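Peer 1: what's the 3D shape of this:
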Amino acid sequence: MKTQANSLIGAVLIAAAALPSGALAADYARGAFGKTPDGEAVEAITLSNSHGVSATVITYGATLQSLVAPDRAGIKADIALGFKDADAYARNASYFGASVGRFANRIGKGKFTLDGKSYQLALNNNGVAALHGGVKGYDKVVWKVVEVKRGPVASVTFSHVSPDGDQGYPGTLTATATYALDEKNQLTITYGATTDKPTIVNLTNHALFNLAGEGSAEGAMGNVLTLASNGYTPVDAELIPTGVITPVAGTPFDFRTPHVIGTRVRDARDPQMVIGRGYDHNMVLTGKAGGAPRLAARLTDPKSGRTLEILSDQPGIQFYTGNFIDGTMVGKSNKIYRQGDGVALEPQHFPDAPNKPAFASVRLDPGQTYRNVMVFRLTTDKK
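Peer 2: From the prediction side, this is the model:
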């Protein structure tokens, strides 16, 4: 029996196939995706193009629930980890595909100071840090659908208003998330935010990918990764950056040339790998942040040829190998998710930036607009 999301994808593909030659094929379909435990309805929007690429996004957490891509033989697979209905997302604290904020990643001790005033956030990460916006971050609320479009680019825009004091953060923050799929097989996610008083912001998408297909028996550790990064931010025992930037040369963090992730993920000779149980680190991206998105990462499955390139305008990208996925969650294809079944590459500002003066500022003032643009470009390696 097909899931609701798969039925949506099928409907869109049938509609696209029926279009006359030369017609604009980027389209969308909307449908129900179940309800949250408190009865709030969740909707799914599937974007699709004429090349067999589709992305399903749900209103719960403005979450990327599915990303379908063909391999070098044209065989399609869903490459994003996720669940089959809203209730499963609410029950599993996974962050799979979610829009996370108000501040993605960790803030040490859940504390920061802004304009001389100290703020205490909930310690929702083992009692030692604030993680991904708090106990009820943006991943755990139903976002409003603002607009959907079809044409050369199919898109959906969501919005969420976070009141002053929400999860301990100052200022009323109005956040937007736009997912746009074009005919070049590019899914662009654009986050924006404005505030009515000084605050801190760091929004990103927490998708976990496996280019072999989510739920595949081999997991994602056979994926080959390349990173445009000469340095990374080491962490302490609580996974909080120490504040220094360490060169990747001569370490397991050197992905400047392609490497199979699994060959290094258990390298206990580097204490940072032991602390993170693998990779769970912010990589410092080369090139200028804040301009046009530049190539940040390339992830490839050698067997299928599916390739995902990530372009970003942010200073860093969090590289995480699913180290804390413990086999207690069942994914949308009824496969148990285990450690190493997905790889997260999250364009972002640096973790704990409010407490590290050397890191780029994450402050947002009234009259300013926060922006994070990431492009997920799907191609195939032809061998």
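Peer 1: all contacts plus neighbour counts: C-alpha atoms, from now on.
Peer 2: Will do.
Peer 1: Tell me where the stretch 1-150 of the chain has strands.
Peer 2: Listed in chain order, the strands of the stretch 1-150 of the chain (DSSP state E, counting those that start in this stretch) span residues 27-35, 41-48, 54-58, 63-70, 76-78, 99-100, 106-108, 111-114, 117-120, 129-131, 144-149.
Peer 1: Can you give me the buried ones in the helix ranked longest in the chain?
Peer 2: Longest helix of the chain, by residue count under DSSP state H: helix 4-17. Buried residues in helix 4-17, defined by neighbour count with 16 or more other C-alpha atoms under 10 Å: Gln4, Ala5, Asn6, Leu8, Ile9, Gly10, Ala11, Val12, Leu13, Ala16.
Peer 1: try stretch 234-242
Peer 2: Going by neighbour count (16+ other C-alpha under 10 Å), the buried part of stretch 234-242 is Pro234, Val235, Glu238, Leu239, Ile240, Pro241.
Peer 1: With stretch 113-128 instead?
Peer 2: With burial defined by 16+ other C-alpha under 10 Å, the residues of stretch 113-128 counted as buried are Leu121, Ala122, Leu123, Asn124, Asn125, Val128.
Peer 1: Tell me how far the second one lies from Gly116.
Peer 2: Which is Ala122. Between Ala122 and Gly116 the distance is 20 Å, computed by C-alpha to C-alpha, to the nearest Å.
Peer 1: contact partners of the longest helix of the chain?
Peer 2: By C-alpha atoms under 8 Å, 6 or more residues apart in numbering, the list of residues contacting helix 4-17 from outside reads 25-33, 44-50, 52, 54, 56, 84-85.
Peer 1: Following up with a second sequence; could you model it the same way so I can compare the two?
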Amino acid sequence: MNYLIKGALLATAMIPLSAQAGEATRASFGKTADGKAVEAITLTNGHGMRATVLSYGAILQSLSVPDRAGKSEDVTLGYNDMQGYLVAPNYFGATVGRYANRIKGGTFAIDGKTYTLAKNNGPNALHGGLKGFDKRLWTVEKVTSGDTASVTLRYIAADGEEGYPGQLTVTATYALNEKNELSVEYTATTTKPTIVNITNHSFFNLAGEASQRSIYDHVVTIPAETTTPVDKTLIPTGQLRPVEGTPFDFRKPTVIGSRIRDGRDPQIVFGQGYDENFVIAKAPLAQPVLHARVEDPSSGRVMEILSNQPGVQFYTGNFLDGTAIGKSNHAYRQGDALALEPQVFPDTPNQPALGSARLNPGQTYRNAIVYRFSTTN
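Peer 2: Below you'll find the predicted structure:
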């Protein structure tokens, strides 16, 4: 019996420490167009997960997750070098802001003063402008190894940058724990009343970025009773539309491809697939709640997304056109990935009935997102 105990203790002692706790490492990832160095910070845990975050755009460059057989593969779209992010960024893995999603006509008003933004999406403003947070170099503030590996990045947006009022100090903290949860928390403070809506725009394919499988076989659940339907320029009409009886009813697990081409629904036509905000709550919550669950039957990978935000934009990569060549040297095409972006509702600054995106001095904006991974048999 004593020999058995001794053997068990020896076996335990021989387990590498790296398998017991998360690690964070730093490396070079090339340079920006004006020659500034970009860092890649890689977070790992003891269960086969690995996330790499760039100081450029606070981008999630890769995320490796085990399948049901324990094989880890990258499940996000992106590039292996800076050239791709400079030439054809496509918001792959990006932190988007100051205002994610669309603002009608590229204008909004605060306290009677009108602010004008770049119209970079037809007649509207999208994802913070021509040079939003996704195209800025962030400062690496802190890198931590331990039970939870993490990196905190900071960016200071100048008063007037891209047309938005107030100097905005933003932090993005990525953290990977031993429960196979990758969290991303965004915070922001301002020197003047402004609007803020920051989210992560990662494109996921749970079959693997290299699989060449579409996400149309993925099974999605979104616990939303309504959406905010849009006009032909993808601006909310101001109504809340019940999902019941429409292709947007994901309250029960539903295969994406089963209704994505239902041309009888004008929302499918306008978005060329799914590209709509689902209503999770009326206002930001104190703590994250489930926004969506995604399962890939082929690999067994399951991703749950939680956030404290009131809405989640569900987008099925409808405008990927084959011109972007990704990490596995494959052309990314329509349906190769999906995005689920927790945020306040689109065009909220112009539609008070949809909530508020206002941030005042002395307040702190917060979007807490959790990507929780598991597998099914």
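Peer 1: Out of the strands of the stretch 1-150 of structure 1, which is closest to Thr257 of structure 1?
Peer 2: With C-alpha to C-alpha, the closest approach to Thr257 of structure 1 among the strands of the stretch 1-150 of structure 1 belongs to strand 63-70: 24.3 Å.
Peer 1: who does the closest one touch, helix- and strand-wise?
Peer 2: Using 3 or more C-alpha pairs under 8 Å, 6 or more residues apart in numbering; DSSP states H and E, the elements in contact with strand 63-70 of structure 1 are strand 54-58, strand 76-78.
Peer 1: Please produce TSV containing the ones you listed, extended by distance to Val153 of structure 1 and mean neighbour count.
Peer 2: Conversion of those to TSV gives the following (distance: least, C-alpha to C-alpha, whole Å; neighbours: other C-alpha atoms under 10 Å):
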stretch	distance to Val153 of structure 1	mean neighbour count
strand 54-58	12	26
strand 76-78	21	21
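Peer 1: Need those strands in CSV (columns: distance to Gly290 of structure 1).
Peer 2: Formatted as CSV, the entries for these read as follows, by distance: least, C-alpha to C-alpha, whole Å:
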stretch, distance to Gly290 of structure 1
strand 54-58, 26
strand 76-78, 31
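Peer 1: who wins for proximity to Arg277 of structure 1 among those?
Peer 2: Of all these, strand 76-78 sits nearest to Arg277 of structure 1, with 26.5 Å by C-alpha to C-alpha.
Peer 1: okay, and stretch 304-314 of structure 1 goes to which residues in structure 2?
Peer 2: Residues 299-309 of structure 2 are where stretch 304-314 of structure 1 aligns, with TM-score structural alignment as the criterion.
Peer 1: What is the neighbour count of the residue nearest to Ala292 of structure 1 when sequence neighbours are not counted?
Peer 2: If you skip the residues right next to it in sequence, Ala292 of structure 1 has Asp313 as its closest partner in space, 6.0 Å away by C-alpha to C-alpha, 6 or more residues apart in numbering. Using other C-alpha atoms under 10 Å, Asp313 of structure 1 is surrounded by 24 other residues.
Peer 1: ok so, going back, what is the most widely separated pair among the buried residues of stretch 234-242 of structure 1?
Peer 2: In the buried residues of stretch 234-242 of structure 1, the most distant members under the criterion C-alpha to C-alpha are Pro234 and Glu238, with 11.1 Å between them.
Peer 1: Please spell out which residues along stretch 155-173 of structure 1 are buried.
Peer 2: Along stretch 155-173 of structure 1, these residues count as buried under the neighbour rule (16+ other C-alpha under 10 Å): 155-164, 166-173.
Peer 1: Go ahead and measure how far it is from the middle of the chain.
Peer 2: Offset of stretch 155-173 of structure 1 from its chain centre (C-alpha atoms, centre = their mean, to the nearest Å): 18 Å.
Peer 1: What separates the first and last residues of that stretch, distance-wise?
Peer 2: Using C-alpha to C-alpha, the gap from the first to the last residue of stretch 155-173 of structure 1 comes to 23 Å.
Peer 1: residues in structure 2 matched by that stretch, start to end?
Peer 2: Counting by TM-score structural alignment, stretch 155-173 of structure 1 corresponds to 150-168 in structure 2.
Peer 1: Show me the helices in the stretch 51-200 of structure 1, by range?
Peer 2: Ranges of helices within the stretch 51-200 of structure 1 are 86-91, based on DSSP state H, counting those that start in this stretch.
Peer 1: what's the nearest residue to Asp134 of structure 2 if we skip its chain neighbours?
Peer 2: With C-alpha to C-alpha, 6+ apart as the measure, Gly57 is the residue that lies nearest to Asp134 of structure 2, at 3.8 Å, once sequence neighbours are left out.
Peer 1: Could you find the counterpart of that neighbour in structure 1?
Peer 2: In structure 1, the residue paired with Gly57 of structure 2 is Gly61, using TM-score structural alignment.
Peer 1: close enough to count as contact, that match and Trp143?
Peer 2: Yes - taking C-alpha atoms under 8 Å as the contact criterion, Gly61 of structure 1 and Trp143 are neighbours in contact, 6.4 Å apart.
Peer 1: check contacts around Tyr174 of structure 2.
Peer 2: Taking C-alpha under 8 Å, 6+ apart as the test, what Tyr174 of structure 2 contacts is Val53, Ser150, Val151, Thr152, Leu182, Ser183, Val184, Glu185.
Peer 1: how about those residues in a markdown table, adding distance to Met303 of structure 2?
Peer 2: Listed next are the contacts of Tyr174 of structure 2 as a markdown table, based on distance: C-alpha to C-alpha, whole Å:
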| residue | distance to Met303 of structure 2 |
| --- | --- |
| Val53 | 19 |
| Ser150 | 20 |
| Val151 | 22 |
| Thr152 | 23 |
| Leu182 | 10 |
| Ser183 | 12 |
| Val184 | 15 |
| Glu185 | 18 |
